[in-house]
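*Asks:* sequence first, predicted model second:
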Amino acid sequence: MSTTKNIEKIPYKGSFSYKNDDINSIDIDKKTKIIIENLHGDIAKLYFVNNQNVHIPIPANIVFKNVTCNQNQISTDNNFYVVWFSDYTMYKKDKVIFSLENQKKHIIRAATAVIRKVIRK
C-alpha cells in the first residue's frame, strides 16, 4: 500500500466538520462517489453512491484503513464509520483515493485582557 509520504503529496481538497450537517461528496470516478455525512458530534458515516445518488455496495478492491491504529475498517451495511480523533486513508487497488486527517488543534478564545503568546524552545 501507499506510504504516509505518498499521502502527503495528495492535494488538499477541503475539510469535513463534525460540528455541522454538511454532506461532503468525493467523486472517485465517473460513476461512483463517496459520501461523508455527520451522524452526531463524534461519528460520521462514509458510503458509496452511483451517478444517480443511489446507495451502492462498496466497490471491489476498496480498503479503508484507520491509520492511527493501523487497522482496516470493517464495513457495516455497506457503510464505513469514522470518529474525529483518528486518521483514515481509503485505497483502491493499493492506490490512495483520499485521506481524512485529524487536525488536532483547538481554537483559543480569551477575554480581551488575556495575552496569548507562542513560546518556542
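*Replies:* Cool, the structure landed.

*Asks:* switch to C-alpha atoms for all contacts and neighbour counts from now on
*Replies:* Will do.

*Asks:* so what's residue 83 closest to, chain neighbours aside?
*Replies:* Leaving aside its chain neighbours, residue 83 sits nearest to residue 43 (4.7 Å; criterion: C-alpha to C-alpha, 6 or more residues apart in numbering).

*Asks:* use this one as the comparison:
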Amino acid sequence: MDILFHEKMYQNGYSEKKIEKIRKKIQKLSPKLNLFLITLPIGPEGILEIYWYPELLQPLYRRSPEKMIVVGIAASREDAYELVEQIIQDIGWNEGTISVRDYFEERVCYYPY
C-alpha cells in the first residue's frame, strides 16, 4: 500500500519538523505507537477512516495495491476523533451530505512518504 500525505493535512500540535520525522518513520515501516492516521476512504463509500499506524504494518495492508491518502495525524484515538470533527466542520454540510473527497481533491498535491 502506498501512503501519501495530503498538502492540507490536519494535525494536533505537531510541528512541521515532527511531521517530517513521522513521514520518514512511515517510509522505513518503523512501528510508532500512539499514532493514528486519518485517511480518505479506501473504497467508494465512507467519509473518513482512522487507522492505528501499527495496524497498517500487517501483511494484509502492506500487500494492498490501494493508495492511502493521509489527511490527518493524531497522537491518540480521541485526538483523531476531534480532528475528524474539525475536518467535517471545515468542509461543512451540503444538503445533508459531506463531500470530503471533493474537498481534498480540490487541493491535489500529495507528498509521498
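*Replies:* Nice, thanks for sending it over. Being a predicted model, the structure only gives us computed values, none of them experimental.

*Asks:* just the TM-score for the two chains, thanks.
*Replies:* TM-score for the superposed chains, counting by TM-score structural alignment, normalised by the length of structure 2: 0.31, backed by 62 aligned residues with a C-alpha RMSD of 4.8 Å.

*Asks:* just the buried residues of the one helix or strand residue 101 of structure 2 maps to, please?
*Replies:* Using DSSP states H and E, residue 101 of structure 2 sits within helix 100-105. Under the neighbour-count criterion of 16 or more other C-alpha atoms under 10 Å, helix 100-105 of structure 2 has 100, 104 buried.

*Asks:* just after it, pick out the following helix or strand.
*Replies:* With DSSP H and E, the next secondary element past helix 100-105 of structure 2 is strand 110-112.

*Asks:* who touches that next one?
*Replies:* Applying C-alpha atoms under 8 Å, 6 or more residues apart in numbering, the contact partners of strand 110-112 of structure 2 are 3, 4, 5, 6, 7, 69.

*Asks:* would you map the strands across structure 2?
*Replies:* Applying DSSP state E to structure 2 gives strands spanning 2-11, 36-39, 49-52, 67-74, 110-112.

*Asks:* need the winner for burial among these.
*Replies:* strand 36-39 (a mean of 24; mean count of other C-alpha atoms under 10 Å).

*Asks:* by contact count, what packs against it?
*Replies:* Here strand 36-39 of structure 2 touches strand 49-52, strand 67-74, helix 77-91, going by 3 or more C-alpha pairs under 8 Å, 6 or more residues apart in numbering; DSSP states H and E.
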